[in-house]
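Enquirer: Quick one: sequence and predicted model below, then my questions.
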Amino acid sequence: MKKILIAFDGLSYTKDSAAFAIRTAVASDSLLVGVFLYDLRYARLLHTYRWDVPLQHYYYDVSKIERADEKVVHESIKAFRKQCDEAGVHYKVHLDRGVPLLELLNESAFADLIIIDTKTSLFDLSDHKMSTFLKDLLVEARCPILIVPPRSTDIRHVFVAYDGSESSVLALKMFSYLFPEWNELSTTVLFANRTASNHLPRNSEVKDLAARHFRKVQYKVLNGEVDKVLIDFLKKHKEKSVVVMGSYGRSALSRMFHSSLSNKVIEEVKVPVFITHQ
């Protein structure tokens, strides 16, 4: 049994993400912890309302808003409990009040996996497809993350994005360790190569390793501009698939070179993406 966190914005519960996490926890006989993040810093209201409320009417009752938010959060928790009870999954509920990122990072140190919706923003009003909260979580989390689109189906195929780096090998191993029930699925190790070569980096080593982690594994080399060929391929094969990546290193240099591709896959392909750290 493992410990899986499913993180929610307490004011924006996503039933489909909860259902995906519940199915995952049931399949692995894991403990599922619903983490409801509730930001008490009402300074966000300055950003939410200042553009569409006339200055002379720019007053609000914080306690009234807080009570309304509390009601929404508790309704979200009630909905989560109902889904878990109906599925018969082992579960707990944590309501984290305070700075959402710090609260979730603290929880991640004592978990095997975080599952989180791509739309989780915690009041990030930027125009980016991925919120700052989510990007920071992907860098700083103390455990692997499975980031899922709002509507996620059962997994039937695994794509491992391999680039010859230690982080991509670690991601392959961690995914296999955490999801032994998915090791039986059809699996493709993908390598995107700017040259015309059809050889994988460390070819024999990675094939020896992958064959012992996945029962039905094949290998595919994509030739061309790395970002484009990989994303185009995944878009065509994303149905009921999960992508495994190890692109988030701890150093600033590693993040600069590798996080961009991971972000593009998450934003453009709209498929569950498993990311781990080195």
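Expert: Here it is on my side, so go on. Here the structure is a predicted model, which means the values were calculated and not measured.
Enquirer: Please make it C-alpha for all contacts and neighbour counts, starting now.
Expert: Will do.
Enquirer: ok, now how distant is residue 240 from residue 138?
Expert: Look at residue 240 and residue 138: by Cα to Cα, to the nearest Å, they are 23 Å apart.
Enquirer: The two: which has the busier surroundings?
Expert: In this comparison of residue 240 against residue 138, neighbours counted by other Cα atoms under 10 Å, the higher total goes to residue 138 at 24 against 14.
Enquirer: May I have the residues that are in contact with the more buried one?
Expert: 145, 248, 275 (Cα atoms under 8 Å, 6 or more residues apart in numbering).
Enquirer: By neighbours, which of those wins?
Expert: Counting neighbours by other Cα under 10 Å, the top entry in the contacts of residue 138 is residue 275, with 27 neighbours.
Enquirer: That one belongs to a strand, doesn't it?
Expert: Yes: assigned with DSSP: H, G, I helix; E, B strand; the rest coil, residue 275 falls within a strand.
Enquirer: Tell me who's in contact with it.
Expert: With contacts defined as Cα under 8 Å, 6+ apart, the neighbours of residue 275 are 138, 144, 145, 146, 147, 171, 244, 245, 246, 247, 248.
Enquirer: Now rank those residues by neighbours and give me the top one.
Expert: Counting by other Cα under 10 Å, residue 247 has the largest number of neighbours within the contacts of residue 275, with 29 neighbours.
Enquirer: hang on, isn't that residue packed against residue 264?
Expert: No: between residue 247 and residue 264 no contact is recorded; they are 11.7 Å apart, counting by Cα atoms under 8 Å.
Enquirer: Contact partners for residue 196?
Expert: Taking Cα under 8 Å, 6+ apart as the definition of contact, the neighbours of residue 196 are 223, 224.
Enquirer: structure B:
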Amino acid sequence: MEKILFVTDVVSMSNSCLDFACFLANLTQSKITGVFLENQSMELRSAAEIHERGVTAPIPGVRLEEQKELYRDENIRRFHQCCTGSGINSVVHQHTGMPLKAVLKESRYADLIVIDAATTFSWRPETAPTGFVRDILEKAECPVIIAPENFKSVHEIILTYNGSGASVFAIKQFTYLLPQLHDHKVTLLSVTPPGKPLQDDVEKLKEWLHAHYNDVSIEIAEDDNVEARLMEYLSGRENVMIVMGAFGRSLLSNLFAPNPMKSVIQLITQPMFIAHP
């Protein structure tokens, strides 16, 4: 991996998301491109909300546009400071207008996107992942990592698998982009409805995984409530990286049925790697 996109609202930058992007860049010796977004042509957020998300307290008497410039300049300064302090090469791309369109175009020429699940340009309150982030997960032309709110380290990789090509694609993309994690513990997690055994395919995938990782274990479960079983396994785990396949019902294949991705991302606090063909 050579190029990581750190995607952020120019007004509201998540320091924990940036720290995680720097961790990945150091791990892979990659460059970080900071994609700073401003929905200038369709700004729907109130002045109060913009001030609330700003990195510094609003200055009395300063117009909103001037205050936003102060927020932008401070966030970009912090971005460069974090990258320079970590010995990471970095560059900033600023976009005004249509944030989603800008990110999708950037994704075509990148290896990975790192984004905070709460990133939004809507004036309506949203739960994570926001509509903006869900659109990126469905339409990005490179894999996406949802950064955790608090990151310490990665001790284990959980690869979710349901026999679909989409889930295998995500596993392979993760492995190819982050070969530096080959010595970490890897758990292949398969949760499917009853009557849909995956044993033969699992054995083939296990053979492939052993060629790339030193410590591989398998967890296979059948359950009528796939989502609940998945949440039960993933909730409360620490220092793990979760790998998932296609996001969104409109894609050729969902990771699970019914699609549990949204609720999983809302509740799981660990970094989550998501890719689709």
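Expert: Looks like it arrived, so ask away. No experiment lies behind these values; they were computed from the predicted model shown.
Enquirer: what's the TM-score for these two chains?
Expert: Their TM-score after superposition, calculated using TM-score structural alignment, normalised by the length of structure 2, is reported as 0.87; 264 aligned residues with a Cα RMSD of 2.4 Å.
Enquirer: I'd like to know how far residue 104 of structure 1 sits from residue 227 of structure 1.
Expert: If you measure residue 104 of structure 1 against residue 227 of structure 1 using Cα to Cα, the figure is 30 Å.
Enquirer: okay, the two: which has more neighbours?
Expert: Ranked by neighbour count (other Cα under 10 Å), residue 104 of structure 1 and residue 227 place residue 104 first, with 20 against 16.
Enquirer: Now the host helix or strand of the more buried one on structure 2. Mean distance?
Expert: For residue 104 of structure 1, the enclosing helix or strand under DSSP states H and E is helix 100-108. When structure 2 is overlaid, helix 100-108 of structure 1 sits 0.6 Å from its aligned residues on average, using mean Cα distance after the TM-score superposition for structure 1.
Enquirer: and the angle from whichever helix or strand comes after that helix to strand 273-277?
Expert: As assigned by DSSP H and E, the chain's next helix or strand after helix 100-108 of structure 1 is strand 113-117. Orientation of strand 113-117 of structure 1 against strand 273-277 (axes from the mean of the first three to the mean of the last three Cα atoms, to 10 degrees) gives an angle of 140 degrees.
Enquirer: Packing partners of strand 113-117 of structure 1?
Expert: In this structure, strand 113-117 of structure 1 packs against strand 3-9, helix 15-28, strand 145-148, with contacts taken as 3 or more Cα pairs under 8 Å, 6 or more residues apart in numbering; DSSP states H and E.
Enquirer: want to try CSV for those, with distance to residue 233 of structure 1 as columns?
Expert: Putting those into CSV (distance: least, Cα to Cα, whole Å) gives the following:
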stretch, distance to residue 233 of structure 1
strand 3-9, 29
helix 15-28, 24
strand 145-148, 19
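Enquirer: Which of those sits closest to residue 186 of structure 1?
Expert: For these, proximity to residue 186 of structure 1 was assessed by Cα to Cα; helix 15-28 is nearest, at 17.2 Å.
Enquirer: Against structure 2, what's the mean shift for that closest one, could you check?
Expert: Once fitted to structure 2, helix 15-28 of structure 1 is off its aligned match by 0.9 Å on average (mean Cα distance after the TM-score superposition for structure 1).
Enquirer: and the angle from that helix to strand 113-117?
Expert: Here helix 15-28 of structure 1 runs at an angle of 160 degrees relative to strand 113-117 (the same axes, to 10 degrees).
Enquirer: Buried residues in stretch 211-224 of structure 1, which are they?
Expert: By neighbour count on 16 or more other Cα atoms under 10 Å, the buried set for stretch 211-224 of structure 1 is 213, 214, 216, 217, 219, 221, 222, 223.
Enquirer: Isn't the last one up against residue 229?
Expert: Meaning residue 223 of structure 1. Yes: between residue 223 of structure 1 and residue 229 a contact is recorded at 7.1 Å, counting by Cα under 8 Å.
Enquirer: Next, show the common contact partners of the two.
Expert: Jointly contacting residue 223 of structure 1 and residue 229 under the rule Cα under 8 Å, 6+ apart are residue 192.
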